[in-house]
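Peer 1: pasting the sequence and the predicted model now:
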Amino acid sequence: MAEVVRNIALAVADGQAALDRRTAEVQRELEAAAAAGELPYAIDAPWYRFSEVDVDVELAVSVDAEVERDAGGTVRGYRPYVKATPLDAGATRTTDVDAELASTLSMRLVPVPPERRVVGRGGSDE
């Protein structure tokens, strides 16, 4: 489950990075056009950001166990674990998930502003 959440967050971050790269590219083009006299005045490219992302994912969930052996190779027990994969026909065909259960993962990703620090005139934190 953690891997699904991490992959979704990384996909959103990749999307934001692509937006930022495109804006930087447009800004360079605008500055070049202003320097060449093609624009009556310099303008700034708009910066876009995801204000929040709502995610709803249907997951196929199954429980499996990993064999635990001692130093001599004797089976001493089984360690259960949960496997989750997005629920669609392609995922269930290509992965080893026997969909015993289905679940919905809902989450909201929001940007967190950086921590602000106030530095006094003497250079120390106040």
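Peer 2: Everything's here; your move.
Peer 1: contacts, neighbours, all on C-alpha from now
Peer 2: Noted.
Peer 1: would you map the helices across the protein?
Peer 2: 2-35, 89-94 (DSSP state H).
Peer 1: okay, these, which one's buried deepest?
Peer 2: Neighbour counts (mean count of other CA atoms under 10 Å) averaged over each of the helices of the chain peak at helix 2-35, with a mean of 14.
Peer 1: so how far is it from its chain's centroid?
Peer 2: The chain centroid and the centroid of helix 2-35 are separated by 14 Å under CA atoms, centre = their mean, to the nearest Å.
Peer 1: contacting residues around the residue nearest to Glu31 when sequence neighbours are not counted?
Peer 2: Spatial nearest neighbour of Glu31, excluding adjacent residues (CA to CA, 6 or more residues apart in numbering): Ala42 at 6.7 Å. Shown in contact with Ala42 (CA atoms under 8 Å, 6 or more residues apart in numbering): 30-31, 34.
Peer 1: identify the residues contacting the longest strand seen in the chain?
Peer 2: If you go by DSSP state E, the chain has its longest strand at strand 53-69. The contact list for strand 53-69 (CA under 8 Å, 6+ apart) reads 12, 75-87, 97-110.
Peer 1: and here is the other one:
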Amino acid sequence: MANDGEEIGEVLITPLSRLLGEVGRSIAETQRALDLNSIKTQIEIEEEKALSEYDIQAAWYHIPEVDLELKMSLTVKLEEERDSKNQIRGYRPVLNASPLNASYNSLYSYDVQGSSCIKAKIVSIPASSKVREG
């Protein structure tokens, strides 16, 4: 049986790029759900005879930007880079992030005062004209 501490560590520790990518995808999925709800509502308004007689428009919601502030433990791990003959070419540094929560703090006896703070801003921008034309 695997050590529970090792399993917790495997789940909590992730490359920072993956963590930020997941946050971005979650925001995009939320915006898409909001948009689909507005479209569905507008169709229902147009199909309902009593409502379609009035100039009623569905409300649209937009997530203009998201500010993130993550308190994390950051570590660098070296991953092997191999060539086509499976020979080690070198090592690539990967920045791993671990959220600071009770599980991580107690498992690794981590001192929260040594944590890093990552600030990121995700801002929506209009699509380029080339995308809109297609």
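Peer 2: Sure thing, it's come through. Keep in mind it's a predicted model, so treat the numbers as computed, not measured.
Peer 1: would you format the helices of the first structure as JSON lines with distance to Ser62 of the first structure included?
Peer 2: Converted to JSON lines, these look like this (distance: least, CA to CA, whole Å):
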{"stretch": "helix 2-35", "distance to Ser62 of the first structure": "14"}
{"stretch": "helix 89-94", "distance to Ser62 of the first structure": "11"}
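Peer 1: still on that earlier bit, and of the contacts of Ala42 of the first structure, the nearest to Leu19 of the first structure?
Peer 2: Ranked by distance to Leu19 of the first structure (CA to CA), the contacts of Ala42 of the first structure are led by Leu30 at 16.4 Å.
Peer 1: how far away is the most centrally placed residue in the second structure from Glu79 of the second structure?
Peer 2: By CA atoms, centre = their mean, the second structure has its centre lying nearest to Val23, at 1.1 Å. Using CA to CA, to the nearest Å, Val23 of the second structure is found at 24 Å from Glu79 of the second structure.
Peer 1: swap in Glu10 of the second structure?
Peer 2: For Glu10 of the second structure, the distance to Glu79 of the second structure - CA to CA - is 16 Å.
Peer 1: equivalent analysis for Ile27 of the second structure, please.
Peer 2: Distance from Ile27 of the second structure to Glu79 of the second structure, by CA to CA: 29 Å.
Peer 1: next one: Ile63 of the second structure
Peer 2: In terms of CA to CA, Ile63 of the second structure sits 36 Å off from Glu79 of the second structure.
Peer 1: for Thr23 of the first structure, what are its contacts?
Peer 2: 45-47.
Peer 1: among these, which one lies nearest to Arg117 of the first structure?
Peer 2: Closest to Arg117 of the first structure, out of all of the contacts of Thr23 of the first structure and judged by CA to CA, is Trp47, at 25.3 Å.
Peer 1: translate the closest one into the numbering of the second structure.
Peer 2: Matched to the second structure by TM-score structural alignment, Trp47 of the first structure sits across from Trp60.
Peer 1: before we move on, what about Glu31 of the first structure?
Peer 2: Using TM-score structural alignment, Glu31 of the first structure pairs with Glu46 in the second structure.
Peer 1: of the contacts of Thr23 of the first structure - the most surrounded one?
Peer 2: Counting neighbours by other CA atoms under 10 Å, Ala45 comes out on top of the contacts of Thr23 of the first structure with 16 neighbours.
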